[in-house]
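Peer 1: quick one: sequence plus predicted model below, questions after.
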Amino acid sequence: MYFSRIRIRPDVRDLHLLLSGNSYGAHQLLWKLFPTREAGRSFLFREEVAREQIPFHKGVRGEPVFYTVSESQPRADNPIFCVESKPYAPRLVAGDRLAFRLRANPTVARKTEGKKNSVRHDVVMDAQYHLLRELAEEMGVSASGDKSKIKTQLLSVWQKVSVSRSIETRLRGIIARNERLAEAATNTMNPLKLLDVALKAHTNKSLEKWFCEKGERLGFTLVRDSVKRRLKFQSEGYQWHALPKKGKDAGFSSVDFEGEIEVVDQSLFHKALFEGIGPAKGFGCGLMLIRRA
């Protein structure tokens, strides 16, 4: 396997204006760096901003820089890209601790009425909609419409129903169960702020659950710090990436995860490093970057 850093050549740097927000277009261009025999298989890649990754390189601006993991070494004789590659064979054993970064497309499969197969849903939106709909049902308001509409309906009757106290208690309980936000559970907050913080806490726990379940199957587990015994884990940077060529509402989400993990099964973990984690690998998701903790 090979780990590569791939930059746009200075004389075609304006190409990044066309690639901006176009992960699939980037994938198609990167594909050309690999042997024809690999044309039918995927490789892992992650896009970053050059000035953040290599700030001391002359002339670096906001163009993308790509990191890839591939079975074959990418070609260096390309008119668009500068390619730097090295063999990638991390020597890991159970018990090793690693700092990690992962951009992934977290989804959950759910049975849908009228459909034979399970339907995959965005973890973030799924978690928020489920909580909002449960609250709407408890408060006796309509749970139809988009997330913003449901929130507006909830807040409009917040002080008018007898269950408002129990709703507040429930939301503070959700916040208290989130290690990073627990201290906010006793803060004075208006209904909108309380609801937003609870949604964030609930979403973060759902993402943590998704990541931990992946770890169970792929040979790693999250690590806790030695002082507050909190998980060394955070999930940020939720984005929705539209794919208009595939349909009006087509697209995928991405979330940036980082923290510290411990290797439990090196064989399974090596597979995760080389094959990726989660779906949407063709759009720049799934590549886990690691270093010794």
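Peer 2: Thanks, I have the structure now. Residues are numbered from 1 along each chain as shown.
Peer 1: could you use CA atoms for every contact and neighbour count after this?
Peer 2: OK.
Peer 1: can you give me how far the longest strand seen in the chain is from the chain middle?
Peer 2: Using DSSP state E to define each element, the chain has its longest strand at strand 251-263. For strand 251-263, the separation from the chain centroid amounts to 5 Å (computed by CA atoms, centre = their mean, to the nearest Å).
Peer 1: got another one to weigh against that:
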Amino acid sequence: MSLYFSRLTLNPDPSTRALAQLLNPRDESKKVDAHHRLVWTVFSDGTARQRDFLWRYDGKGRFFTLSARPPKAHDLFLPPESKAFEPDLRRGDRLIYTLRANATRDRRGARSKNRRVDVVMDLLHAVPKKDRSTARMKMAQTAAEAWMARQGALKGFAPVETIADGYSTLQLGHRRREGATFGVLDLTGEIEVTDPALFLPALAQGFGRAKAWGCGLMLIRRAG
């Protein structure tokens, strides 16, 4: 399957800047929703289209995407900068990465039913409420290391270094039943490729959940 890596830069002309509060709200939850809709403008070609792309916002008016189709031109963006995504990866290659991930795992619940839990919040539940704010990033680091190890075992890489740079929660929808709350881990570090045949499809599929909301795209470059 052909893949395209693209950079989309918001158009700096006055007509786009006039929409700044709509396209890039200050509230983080509203921002994720606005960006979700914004990125769809260059990939949607009909009501039946299913998402076949990953995306991430860089905080500087730019979006990075990995997609099965090149993005279309749109007045809200400068012309897309796209290239074929064809990394030549071998076993033992080391890569520096950044990843924004909604990291979850299945936990057995009552009556032997599994339920999906956020890996950071799952650890924080064992910490007294008065101590959670100070323990937050320590738990995020512990959870991130374990989650990346599990991901790597299934998807053809081994973590060399995992750094949790941040952890936040986002709320989609004003009421619980209208939306969802999910956790976001911002990760950087280094990995070693153990099985390119597994790792390359995993890059295309993305890591973790909430991929429609800007999570899951691993940006890589060679170490050294």
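Peer 2: Perfect, thanks for sending it. Nothing here was measured: the structure is a model prediction, and the numbers come from that model.
Peer 1: can you calculate the TM-score here?
Peer 2: The TM-score (TM-score structural alignment, normalised by the length of the second structure) is 0.85; 211 aligned residues with a CA RMSD of 2.3 Å.
Peer 1: how big is the offset of the longest strand of the first structure relative to the second structure?
Peer 2: Compared with the second structure after fitting, strand 251-263 of the first structure deviates on average by 0.9 Å (mean CA distance after the TM-score superposition for the first structure).
Peer 1: contacting residues around the residue nearest to residue 136 of the second structure when sequence neighbours are not counted?
Peer 2: Excluding its sequence neighbours, the residue lying closest to residue 136 of the second structure (CA to CA, 6 or more residues apart in numbering) is residue 124, at 7.0 Å. Neighbouring residues of residue 124 of the second structure by CA atoms under 8 Å, 6 or more residues apart in numbering: 132, 135, 136, 139.
Peer 1: report the buried members of those.
Peer 2: Among the contacts of residue 124 of the second structure, those buried by neighbour count (16 or more other CA atoms under 10 Å) are 132, 136, 139.
Peer 1: what would these look like in TSV with distance to residue 163 of the second structure?
Peer 2: Below are those laid out as TSV (distance: CA to CA, whole Å):
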residue	distance to residue 163 of the second structure
132	20
136	14
139	12
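Peer 1: which of those residues lies closest to residue 97 of the second structure?
Peer 2: Distance to residue 97 of the second structure, by CA to CA, is smallest for residue 139 among those, at 20.9 Å.
Peer 1: ok, that closest one to residue 183 of the second structure distance?
Peer 2: According to CA to CA, to the nearest Å, residue 139 of the second structure stands 13 Å off from residue 183 of the second structure.
Peer 1: what of residue 203 of the second structure?
Peer 2: Here residue 203 of the second structure is placed at a distance of 21 Å from residue 183 of the second structure (CA to CA).
Peer 1: swap in residue 164 of the second structure?
Peer 2: In terms of CA to CA, residue 164 of the second structure sits 13 Å off from residue 183 of the second structure.
Peer 1: what's the answer for residue 91 of the second structure, then?
Peer 2: From residue 91 of the second structure to residue 183 of the second structure the distance is 32 Å (CA to CA).
Peer 1: quick one on the thing from earlier: JSON lines for the contacts of residue 124 of the second structure, including distance to residue 52 of the second structure and secondary structure?
Peer 2: Below are the contacts of residue 124 of the second structure laid out as JSON lines (distance: CA to CA, whole Å; DSSP: H, G, I helix; E, B strand; the rest coil):
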{"residue": "132", "distance to residue 52 of the second structure": "38", "secondary structure": "helix"}
{"residue": "135", "distance to residue 52 of the second structure": "37", "secondary structure": "helix"}
{"residue": "136", "distance to residue 52 of the second structure": "34", "secondary structure": "helix"}
{"residue": "139", "distance to residue 52 of the second structure": "33", "secondary structure": "helix"}
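Peer 1: if I align to the first structure, which of the residues you listed are still contacts?
Peer 2: Mapping these onto the first structure (both residues aligned by TM-score structural alignment, their matches' CA atoms under 8 Å) leaves 136, 139 still in contact.
Peer 1: which of residue 91 and residue 183 of the second structure has more residues huddled nearby?
Peer 2: In this view residue 91 of the second structure and residue 183 are compared by other CA atoms under 10 Å, and residue 183 has more residues nearby, 20 against 13.
Peer 1: residue in the first structure matching that one?
Peer 2: Using TM-score structural alignment, the partner of residue 183 of the second structure in the first structure is residue 253.
Peer 1: and for residue 123 of the second structure?
Peer 2: Residue pairing (TM-score structural alignment): residue 123 of the second structure is matched to residue 127 of the first structure.
Peer 1: secondary structure class for its match?
Peer 2: helix (DSSP: H, G, I helix; E, B strand; the rest coil).
Peer 1: how many residues are close by the closest residue in space to it that isn't next to it in sequence?
Peer 2: Distances taken as CA to CA, 6+ apart place residue 203 nearest to residue 127 of the first structure, at 5.8 Å, with adjacent residues excluded. Other residues near residue 203 of the first structure number 21, with proximity taken as other CA under 10 Å.
Peer 1: so residue 107 of the first structure touches residue 119, yeah?
Peer 2: No - under the criterion of CA atoms under 8 Å, residue 107 of the first structure is not in contact with residue 119, lying 9.7 Å apart.
Peer 1: so for those two, which residue has more residues nearby?
Peer 2: Taking neighbours as other CA under 10 Å, residue 107 of the first structure and residue 119 compare with residue 107 leading, 21 against 12.
Peer 1: so who does the counterpart of the more buried one in the second structure touch?
Peer 2: Under the alignment by TM-score structural alignment, residue 107 of the first structure pairs with residue 104 in the second structure. For residue 104 of the second structure, the contacting residues are 116, 117, 118, 119, 147, 208, 209, by CA under 8 Å, 6+ apart.
Peer 1: got a PyMOL select line for the buried ones in these?
Peer 2: Only the buried entries of the contacts of residue 104 of the second structure go into this PyMOL selection, using 16+ other CA under 10 Å:
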select buried, resi 118+119+147+208+209
